[in-house]
Structure formats: C-alpha cells, structure tokens
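Asks: show me how the following folds:
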Amino acid sequence: MLDLTLITTFFLVFMRMVSFTFACPLYAIPGIPPLVKAGLSFILAVLITPMVKPVSADLPGGLWGFGLVVFSEVGVGLVLGLVCTFVFNVIRMAGQLLDFQIGFAMASVMDPLSGSVNTLVSRFLYFLTLVLFLNVDGHHVLIRALAKSYELVPLNAAGINGEVTLLIIRIFADTFALAVQICAPVVAVLVITDLAMGLVGKTAPQMNIFQLGFPLKIAVGVASLAILLPALTSVFKILFDTLEKDLYLLMKGLA
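Replies: Predicted coordinates for the structure are as follows:
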C-alpha cells in the first residue's frame, strides 16, 4: 500500500531541489540537458527525503492548500538560487567594468550561458570563477547547504518577512560594491594611463593620442590584470565564503 505521507514529503523535497538546480548558475548551464538536471534533483531528493521531517498528506485547504505548499517550496529553491546568482554575478560585473575601461566593450559577444551580451574579460573571469569553485568542491558546499535547508526551513514552514527582503536587497547591493572593489586596482592603473596620455597630448600636440591610446590601454589593462590574477584567488575564496554565509542567513530568515 502506498504511503501518502512519504510520497507527499518526497514530492515537496523534490520541488525545492529542482527549482534550486534550475536557478543556481552552477547547475543552470544551458549546455546541460534539462533531463540531467531533473535526474540530479531526483537522486538528491531520494537521498535527502529519509532525513527530512515528514509532512502529513492531509494538508489544510485540500488541493488549493497543497498547491500553496508546492508554490512555497518552489519559491524557497528559487530564492536560494537567486542568492547564488547574485554572488556569481559579482565577477561578471567586475569584468564588464574592466572591459569598459580597457576598451573591450566594443567587442561584446553573445554569452549562451547567461543569455545576454557579455564582454571578453567578463567571460574569462566568470569561467575562471566556475573552475575555481569546482576545484574547491564548492558544488558540494551548495548541496550540503541545500540539504541543511530542510532542517533550518522545514517543509511547509517557509515565510517571507521584512528581514528576508532586507537581506536580499543587501546582498544585491553588495554585488555592486564587491564588483567595484575587485576591479578598482586595474581601473586605477588605467586612469593613471589616461592622465599620462593627456599630458603627452598637451606637450606633443602632433601625436595622435586616440590612435596611440587604444593599444596602450589594452596592453596596460591586460598586463595589470595578469599581475593581479594570482591575488584574485583569495578574492574568490572570500566570495565563496560570503555565498555560504548568505545562504545560511537567508535560510534562517525564511524559517
């Protein structure tokens, strides 16, 4: 005989899992077939369901009540995935600011991963972040955090309040601040380069500053980025720690 309580619990666990998988930038790569994402969510749900507090099949409100609970679990997964997207977009935004200063903004290309137009340095830093994230087993951290979410935010117990809204707004605002801080050293070097070219233009008006400036800024920007690239690994580690902390703060707020 079918255990309706177990089936209901598994279905709610699966809905939160699959919504997170489709929203998180690490697992939401368009190159991964949707069937693979759904299969991964199904396997994780099978492993996590025995550790989750069961939910009664007799939910208040009948079918409408069950639909609201499903909608709530999907919302929890999407919100957790949205926070991961904010943190990963820090690197993409920093790269776009660098491209604008270097001059690569004119060489924008269509990024099939995000479905938007991105620039060269932005794509490079984003892929580098994904590689480092996988190298430090960040995907395992996300899976553990998602499994922990069923303890911090039990099934049919999630709620949105002012604290959660302010936390999401704070995380969204921090993405801009962190992006500016990451690209600030290279931007400072490029600003100094612009000032130097301006002085050269004043002292030697016969020189074509615009023709000289484009290759010079590209060379200076790429060289500065190459010099600072080893130091960015520590920045990435800070971002990954921030992601884990924000996820736990958000789950506590949702509870």
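Asks: going by C-alpha atoms from here, please, whenever you check contacts or count neighbours.
Replies: Noted.
Asks: packing partners of the lengthiest helix in the chain?
Replies: Counting by DSSP state H, the longest helix found in the chain is helix 209-254. Packing partners of helix 209-254 (3 or more CA pairs under 8 Å, 6 or more residues apart in numbering; DSSP states H and E): helix 62-102, helix 120-135, helix 138-152, helix 162-203.
Asks: just name the most buried of these.
Replies: helix 62-102 (a mean of 20; mean count of other CA atoms under 10 Å).
Asks: now do that helix against helix 120-135, angle only.
Replies: 130 degrees (axes from the mean of the first three to the mean of the last three CA atoms, to 10 degrees).
Asks: continuing past helix 62-102, what's the next helix or strand?
Replies: strand 109-111 (DSSP states H and E).
Asks: now the one residue sitting closest to the centre of the chain: how far from Gly201?
Replies: For the chain, the residue sitting closest to the mean C-alpha position, by CA atoms, centre = their mean, is Thr85 at 2.5 Å. Thr85 is 44 Å from Gly201, where distance means CA to CA, to the nearest Å.
Asks: repeat for His140
Replies: Distance from His140 to Gly201, by CA to CA: 54 Å.
Asks: what do you get for Leu212?
Replies: For Leu212, the distance to Gly201 - CA to CA - is 10 Å.
Asks: now swap in Leu6 and tell me
Replies: Using CA to CA, we find Leu6 at a distance of 75 Å from Gly201.
Asks: now Val76
Replies: Noted for Val76: a distance of 57 Å to Gly201, by CA to CA.
Asks: Ala223 now?
Replies: Distance of Ala223 to Gly201, given as CA to CA: 23 Å.
Asks: how about this one, so we can line them up?
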Amino acid sequence: MLSDLIQINLFAFFLLFARIGTVFMLMPGIGTAYVPVKVRLTIALAICFIITPLLVGGLPVAPGSQIDMMLLLLSEVTVGLFIGLVARITVGALQTTGTLIALFSSLANALIRDPIAEQQSSLIATFLSMLGMVLIIVTDLHHLMIRGVIESYSLFVPGQSLSFGDFSEMLARRFADSFKLGVQLSSPFLLTALVYYVGLGILGRLMPALPVFIVVMPLQIAGQLSFLMVSLSAMMMYFLSQFEDAIIVFLEP
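Replies: You can find the predicted model right below:
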C-alpha cells in the first residue's frame, strides 16, 4: 500500500510540475532570461511539493499506457504555455508603449539590451519594461500569478479535453488588447508630437532658412522626457490594473 501511495503522489507531482514548470519558464519577472533556469525550476518544484497534497484528490489516476500518459503530460504543458503566454503578452504592452514614445521623442535609435524582451530595444522601452517588472513584484502581483496558476486546475481540469479554438481566440484577443494598451499609454505623447510637428511645419514656412529640425530637436527630447516624468505614475497604475484584469480570469470564481 505504501508503494502504491508513493507512486500516486509521484505521478501527481510530475503532472503538476508539467503545468507549473511551463508557466514559470514564461512568467514575467521569473521567466526572463536573466533569471537562471535552475532558480526557475527550483521555485516551480517547491510550489509543486507544497500543493501536491492539496490537489492530489482532484487529479486523474495514472494512465495504463505510456502513450496516454504522454498525452496527458502534453496537455498540461499546453495549458502552462497558454497561461504563461497570456501574462507575457500583457507585459509586452510596455514594450509597445516605450517604442512609440521613443519614436515621438526622436530617441528611437538609442538602443540598449532589454533583459525583459530579450532583444535590442529603445532606452525608454527598456526602462518601462524593467519598471513594470519591479512594480509587479513590489505590488505582489506575482502572488496573484502564482495563485492563478494554482486555481487554474479548477478551470482547466487535468485529463479533460482542451478547447484549442478558445485558446487561440483568447490569445488573439490578448495580442489585440496588449497592442491597444500600448497605444493608449502612449497616446498623450502622440498628441504632443502632433502639435509639435504642426508648429514645426509653420515655423519652417515662416523661416525657410532656419534648420528647424536641428535647432528644435533638443526641445522635443526635453519636452517628451518631461512629459514622461509627469505622466509616468498614472501610466504604470493603469498598466498594473490591466495586468491584474488579465491574470484574474484564471482565478476560481
């Protein structure tokens, strides 16, 4: 009996790890490249070790064939990919916002390595991405992500068939919402840039001999950075509320 109990708990542990470990490889803040893989796996293993006794009663028994077991594990990995991508796509809105702001402030060519997006990005985009990660940790939204992963076992019950159509629809909607959020956060800078370029065109008409782009560019950079300093807190508060709304859908009602 003891050996059967150990076998059941081991299967439940690895079944939970298939979903939770996949989420932690993509989760914003924890699943980024600058966090060592060993650290991510250790956190995922620790959480699985804690919650296995709590969820083992609602998990399916170990399938009799290896093919069925592989299909079950693959379905759990798919659910983990889905949850992790929803969080990662939502955070990508800050990358869109920073890129647009850099474009409007003539800083689009000032590039730096972005550890969040894992690619070359503008200075402002990198700053907003890193600030977003810090605020997610400071405001304990990473606890909400972990809670969402655990409570997702009530929403996506292991062993039941997955609705890939719903997965695709939600991911497409999340991409659209993320891009819309990025444009919304940068819309004030778009309006100020529009007013700036209209005034620049009028000035160029009035003074054709004046190299307006060279003379006025420092004012554009200073003005947009000053506007960013004033509006940064409101931008990040709105982003955090949208990120919370994206994660809360996985919580048990």
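Asks: which residues touch the host helix or strand of Leu10 of structure 2?
Replies: Taking DSSP H and E as the criterion, Leu10 of structure 2 maps to helix 2-26. Contact with helix 2-26 of structure 2 is made by 30-32, 37, 40-41, 44-45, 48-49, 52-53, 56, 59, 61-62, 73-74, 76-81, 83-85, 88, 149, as judged by CA atoms under 8 Å, 6 or more residues apart in numbering.
Asks: and with 7 Å instead?
Replies: 30-32, 40-41, 44-45, 48-49, 52, 56, 59, 62, 73, 76-77, 79-81, 83-85, 88, 149 (CA atoms under 7 Å, 6 or more residues apart in numbering).
Asks: what does Asn208 of structure 1 align to in structure 2?
Replies: Correspondence of Asn208 of structure 1 to structure 2, assessed by TM-score structural alignment: Pro211.
Asks: can you check Phe22 of structure 1 too?
Replies: Phe22 of structure 1 maps onto Met25 in structure 2, by TM-score structural alignment.
Asks: same deal with Arg170 of structure 1?
Replies: Arg170 of structure 1 maps onto Arg173 in structure 2 when the alignment is built from TM-score structural alignment.
Asks: Ala102 of structure 2 maps to what in structure 1?
Replies: Under TM-score structural alignment, Ala102 of structure 2 pairs with Asp99 in structure 1.
Asks: wait, what's in contact with its match?
Replies: If you count contacts by CA under 7 Å, 6+ apart, Asp99 of structure 1 has them with 105, 119, 121.
Asks: need these in a markdown table with distance to Met1 of structure 1, can you?
Replies: As requested, the contacts of Asp99 of structure 1 are exported to a markdown table (distance: CA to CA, whole Å):
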| residue | distance to Met1 of structure 1 |
| --- | --- |
| Ala105 | 62 |
| Thr119 | 57 |
| Val121 | 58 |
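Asks: so which of these persist in structure 2?
Replies: Contacts conserved in structure 2 for the contacts of Asp99 of structure 1, counting by both residues aligned by TM-score structural alignment, their matches' CA atoms under 7 Å: 105, 119, 121.
Asks: between the residues you listed, which sits nearest Trp64 of structure 1?
Replies: Nearest to Trp64 of structure 1 among these, counting by CA to CA, is Thr119 at 46.0 Å.
Asks: give me the distance between that closest one and Phe10 of structure 1.
Replies: Distance, Thr119 of structure 1 to Phe10 of structure 1, using CA to CA: 42 Å.
Asks: now Asp246 of structure 1
Replies: Using CA to CA, one obtains 26 Å as the distance from Asp246 of structure 1 to Phe10 of structure 1.
Asks: just checking, Phe179 of structure 2 touches Ala93?
Replies: Yes - assessed by CA atoms under 7 Å, Phe179 of structure 2 is found in contact with Ala93 at 5.9 Å.
Asks: any idea how many residues pack against the match of Asn208 of structure 1?
Replies: By other CA atoms under 10 Å, the residues close to Pro211 of structure 2 number 10.
Asks: check the spacing between it and Ala44 of structure 2 real quick.
Replies: Where Ala44 of structure 2 is concerned, Pro211 of structure 2 sits at a distance of 58 Å (CA to CA).
Asks: okay, and the closest residue to Met133 of structure 2 other than its chain neighbours sits in which element?
Replies: Once flanking residues are discounted, Met133 of structure 2 sits nearest to Gly29: 5.7 Å by CA to CA, 6 or more residues apart in numbering. Using DSSP H and E, Gly29 of structure 2 sits in no helix or strand.
Asks: can you mark which positions in the helix holding Leu10 of structure 2 are buried?
Replies: Across helix 2-26 of structure 2, burial judged by 16 or more other CA atoms under 10 Å covers 8-9, 11-26.
Asks: circling back to that earlier point, contacts only, for the residue nearest to the centre of structure 1.
Replies: The contact partners of Thr85 of structure 1, by CA under 7 Å, 6+ apart, come to 24-25.
Asks: 8 Å - rerun?
Replies: 23-25.
Asks: next one: Pro112 of structure 1
Replies: Contacts for Pro112 of structure 1 (CA under 8 Å, 6+ apart) come out as Pro30.
Asks: could you measure from it over to Phe20 of structure 1?
Replies: 20 Å.
Asks: what's the answer for Leu250 of structure 1, then?
Replies: To Phe20 of structure 1, Leu250 of structure 1 is 14 Å away according to CA to CA.
Asks: give me the common contacts of those two.
Replies: Joint contacts of Leu250 of structure 1 and Phe20 (CA under 8 Å, 6+ apart) are Leu80.
Asks: can you count the residues close to the aligned partner of Ile218 of structure 1 in structure 2?
Replies: Applying TM-score structural alignment, one finds that Ile218 of structure 1 aligns to Ile221 in structure 2. Counted by other CA under 10 Å, the residues lying close to Ile221 of structure 2 total 16.
Asks: which residue packs closest to the alignment partner in structure 2 of Glu73 of structure 1, ignoring adjacent ones?
Replies: Matched to structure 2 by TM-score structural alignment, Glu73 of structure 1 sits across from Glu76. Of all residues not flanking Glu76 of structure 2 in the chain, Arg19 sits nearest, at 4.9 Å (CA to CA, 6+ apart).
Asks: list just the nearest of the contacts of Thr85 of structure 1 to Leu130 of structure 1.
Replies: Minimum distance to Leu130 of structure 1 across the contacts of Thr85 of structure 1 is 9.4 Å, recorded for Pro25 (CA to CA).
Asks: check the gap between the closest one and Val83 of structure 1 for me.
Replies: For Pro25 of structure 1 relative to Val83 of structure 1 (CA to CA), the value is 10 Å.
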